[in-house]
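J.: Have a look at this prediction, sequence included:
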Amino acid sequence: MDSSKCPPSLIILSNHIEHYRFMELIYGVDFTSAPRQGKTIVCAEAWREADILYIKKFYRFTTLPSFIDFMERSPTCLAGVDFPLGQPRKLIENLQWGNTWAEYVERIGQMTKQEFVGVLDRYRQNRPNGDREHLRHTDRLVGAISPMKVYGVPVGKMFFEGAPRMLKAGFNIIPCHPTDDLRTVIEVYPALVARFLIGRQSYKSDSKAKQDSVMQSARQKIIELWRLPIFQDKYGFVIDINQHLADECDRDPSGDTIDAVLAAIQAAWALQQPNYGIPATCDRLEGWICNAL
């Protein structure tokens, strides 16, 4: 599907029309720094009514501009994105990049990707082992990798491609950069939901050589469990998803599709918490992974 030509994101079922008009759309976003055919940005669209989170459709974007344009054209929404919205305070202070999130993100946004990677490469040189890629406080709490990492799982490149674009678009970025915009963005970590449901069992891989029936069985188990009372006890709702969309989650061995749903689950959970579940003492320079505690 050509995502730049996506229809408006409101999907209204006749028996939900009056309720839906007053609901905030929830997006769960599985992000990539280099979207393309075969490796898209996947956005799950959902809304919550009472104790049910309805997963209504998936959008897939092959370019970064088409994804940001989609977000800018969306109505009031809460988007949970699965990439680091901030960098470690220690890095920002050592490089003297500014005193606020907006300052250093704007500065990074003026670099090319190669320049950004080069800065981090030089920064790591001659630093002792264990002090080359810093962690944010929130990364330590959830067991996430450093947002400085640009090789292997390149979450640093995701930050580079995502955060400056969202700053420029003026989105309400919590807790880093609150604005009056109707599009609110929070950072989520789909692995937290997966761990609750199936532990640390592997359910996805971008490597075709590693994709097997065991991983598919794990995805099927996730889909089964998010409909059960044990899930509702944890998150306050169960998932309503039609068979076609569930099959997309099941049959995507990269896990991008199911991760978009897991991101939407975290966003929906955050929406019912005071301040999205983010502690008042969190470091706004670094940001916060919702559901980190």
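T.: It's in.

J.: Please make it C-alpha for all contacts and neighbour counts, starting now.
T.: Noted.

J.: Where do the strands of the stretch 51-200 of the chain begin and end?
T.: Taking DSSP state E, counting those that start in this stretch as the test, the strands found in the stretch 51-200 of the chain are 52-61, 77-81, 172-173, 183-187.

J.: Need the winner for burial among those.
T.: strand 77-81 (a mean of 26; mean count of other CA atoms under 10 Å).

J.: Same list (the strands of the stretch 51-200 of the chain) but as JSON lines, adding distance to Leu228.
T.: As requested, these are exported to JSON lines (distance: least, CA to CA, whole Å):
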{"stretch": "strand 52-61", "distance to Leu228": "11"}
{"stretch": "strand 77-81", "distance to Leu228": "23"}
{"stretch": "strand 172-173", "distance to Leu228": "32"}
{"stretch": "strand 183-187", "distance to Leu228": "26"}
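
J.: which residue packs closest to Asp180, ignoring adjacent ones?
T.: Ranked by CA to CA, 6 or more residues apart in numbering and with sequence neighbours excluded, the top spatial neighbour of Asp180 is Asn172, at 6.4 Å.

J.: where exactly do the helices run in the stretch 51-200 of the chain?
T.: With helices called from DSSP state H, counting those that start in this stretch, the stretch 51-200 of the chain shows them at 64-73, 89-95, 101-109, 113-124, 137-142, 155-169, 191-198.

J.: what's near enough to touch Ser33?
T.: The contact partners of Ser33, taken as CA atoms under 8 Å, 6 or more residues apart in numbering, are Leu64, Lys157, Met158, Phe160, Glu161, Gly162.

J.: hold the first one in mind and look at this next one:
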Amino acid sequence: MGVDFSSAPTCSKPITVAQGRLQGQVLRLEAMLSFNCLADFGDFLAQPGEWLGGFDFPFGLPRELVQTLAWPQSWPALIAHYTALSRAEIREQFAGFCAARPVGAKFAHRACDGPAGSSPSMKWVNPPVAFMLHAGVPLLLRAGVDLPGLQAGDPSRVALEAYPGLLAREVLGRRSYKSDAKTKQTPERLIARKDLIEALEQGRTRLGLRLKLSHAQRDGLVDDASGDRLDSVLCLLQAAWGQGRPSYGLPALIDPLEGWIVSA
């Protein structure tokens, strides 16, 4: 499954889950689910089952940041410390860290940010991925899932960090394909979504997988101008790429504080 996550889901901006099945090099989209609150999504993750998931939120923080703030140096203790903070406290500490650094190097980065082109996981605005980590990782821990490279759990339910922008940029370059703002849901972005979906269906990415959609599913992905459904499918493809690979395609050595983005 692939998960487009929100740290504050609502009816108009839910957590979106794409479920699919891999047969050879063909990934068939089977279902789309949505969750309007974190508790319901947490209950879904905790259900017995067998799945491999790609989740669009960071699982770790930059080592440089953690060391500078003198936070715990093991991932379980770090996450316990981090999630015990309020969002206001996180914002204050991260803003203080940035204020002490030179222009152009305000944020600390994880090793995976370069190859993935992802935002630093300490960023609290546009997008607020620091708060997504704060909300999402505790749900995974409470569900007892396996987090390769970070913490062992139920081997039948495996969670990988994914990033849809990595796969989208491979096809579209810097063309934008989504916006939550109605005024920015332009014909150009509609065309970009169509181009991206066509490339995924034809298998024209380095993942080597072909996405299988029904006509209704394709229309649903095209018509969702927010891109949430499409982002969940991109995460689904990244998770499927890791299936059957040693360590799910993750590097042999991963910083155990930072984690890694699958397929980066």
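T.: Okay, I see it. Just so it is clear, the structure is predicted and the values come from calculations on it, not from any experiment.

J.: Closest to Val81 of structure 1 out of the contacts of Ser33 of structure 1?
T.: Gly162 (9.3 Å; CA to CA).

J.: distance of the closest one from Gln220 of structure 1?
T.: 30 Å (CA to CA, to the nearest Å).

J.: Tell me the spacing between the equivalent of Thr40 of structure 1 over in structure 2 and Ser6 of structure 2.
T.: Using TM-score structural alignment, the partner of Thr40 of structure 1 in structure 2 is Pro14. As judged by CA to CA, Pro14 of structure 2 and Ser6 of structure 2 stand 7 Å apart.

J.: These two - which one has more neighbours?
T.: Taking other CA atoms under 10 Å, Pro14 of structure 2 and Ser6 do not tie; Ser6 has more neighbours (25 against 21).

J.: hang on, isn't the more buried one packed against Met132?
T.: Yes - proximity of Ser6 of structure 2 to Met132 meets the contact threshold set by CA atoms under 8 Å, at 6.6 Å.

J.: Let me know the distance separating Leu160 of structure 2 from Ser263 of structure 2.
T.: 10 Å.

J.: what's the answer for Tyr177 of structure 2, then?
T.: From Tyr177 of structure 2 to Ser263 of structure 2 the distance is 21 Å (CA to CA).

J.: likewise Leu33 of structure 2?
T.: For Leu33 of structure 2, the distance to Ser263 of structure 2 (CA to CA) stands at 24 Å.

J.: again with Pro148 of structure 2
T.: 14 Å.

J.: Report the separation between Lys184 of structure 2 and Leu190 of structure 2.
T.: Computed as CA to CA, the Lys184 of structure 2 to Leu190 of structure 2 distance reads 11 Å.

J.: quick one, which of the two is more surrounded?
T.: Looking at Lys184 of structure 2 and Leu190 with other CA under 10 Å, you find the greater number of neighbours at Leu190, namely 19 against 13.

J.: Does the more buried one touch Tyr177 like I think?
T.: Yes - between Leu190 of structure 2 and Tyr177 there is a contact under CA under 8 Å: 6.5 Å.

J.: Spit out the residues that contact those two alike.
T.: With CA under 8 Å, 6+ apart as the test, Leu190 of structure 2 and Tyr177 both reach Ala225.

J.: Leaving out the residues flanking it, which one is nearest to the aligned residue in structure 1 for Ile197 of structure 2?
T.: In the superposition onto structure 1, Ile197 of structure 2 corresponds to Ile223 when matched by TM-score structural alignment. Leaving out its chain neighbours, the residue that sits closest to Ile223 of structure 1 by CA to CA, 6+ apart is Ala246, at 7.2 Å.

J.: mean deviation of stretch 88-99 of structure 2 from structure 1?
T.: On superposition with structure 1, the mean distance recorded for stretch 88-99 of structure 2 (mean CA distance after the TM-score superposition for structure 1) is 2.3 Å.

J.: what sits up against that stretch?
T.: Identification of contacts with stretch 88-99 of structure 2 by CA under 8 Å, 6+ apart yields Leu65, Leu69, Tyr82, Lys106, Phe107, Met122, Trp124.

J.: Now do stretch 254-261 of structure 1: everything it contacts.
T.: For stretch 254-261 of structure 1, the external contacting residues (CA under 8 Å, 6+ apart) are 28-30, 42-44, 55, 58, 190, 203-207, 211, 219, 248-250, 252.

J.: For it, grab the matching residue range in structure 2.
T.: Counting by TM-score structural alignment, stretch 254-261 of structure 1 falls onto residues 226-233 of structure 2.

J.: What residues of stretch 191-200 of structure 1 count as buried?
T.: Residues of stretch 191-200 of structure 1 classed as buried: Ala191, Leu192, Val193, Ala194, Leu197 (neighbour count, 16 or more other CA atoms under 10 Å).

J.: The second one maps to what in structure 2?
T.: Pairing criterion TM-score structural alignment: the partner of Leu192 of structure 1 within structure 2 is identified as Leu166.

J.: Show the contacting residues for the residue lying closest to Ile173 of structure 1 once chain neighbours are set aside.
T.: Spatially, and ignoring its direct neighbours in sequence, Ile173 of structure 1 is nearest to Val185 (4.8 Å; CA to CA, 6+ apart). By CA under 8 Å, 6+ apart, the contact set of Val185 of structure 1 is Leu78, Ala79, Gly80, Val81, Phe171, Asn172, Ile173, Ile174.

J.: still on that earlier bit, to which secondary structure element is the match of Ile197 of structure 2 assigned?
T.: Counting by DSSP states H and E, the element that carries Ile223 of structure 1 is helix 213-225.

J.: quick check: angle from that helix to helix 191-198?
T.: For helix 213-225 of structure 1 against helix 191-198, the angle by axes from the mean of the first three to the mean of the last three CA atoms, to 10 degrees is 90 degrees.

J.: tell me what helix 213-225 of structure 1 is packed against?
T.: The contact analysis (3 or more CA pairs under 8 Å, 6 or more residues apart in numbering; DSSP states H and E) places helix 213-225 of structure 1 against helix 191-198, helix 243-251.

J.: Next, the angle helix 243-251 makes with it.
T.: For helix 213-225 of structure 1 against helix 243-251, the angle by the same axes, to 10 degrees is 140 degrees.

J.: Show me what secondary structure element comes after helix 213-225 of structure 1.
T.: Using DSSP H and E, the helix or strand that follows helix 213-225 of structure 1 towards the C-terminus is helix 229-235.
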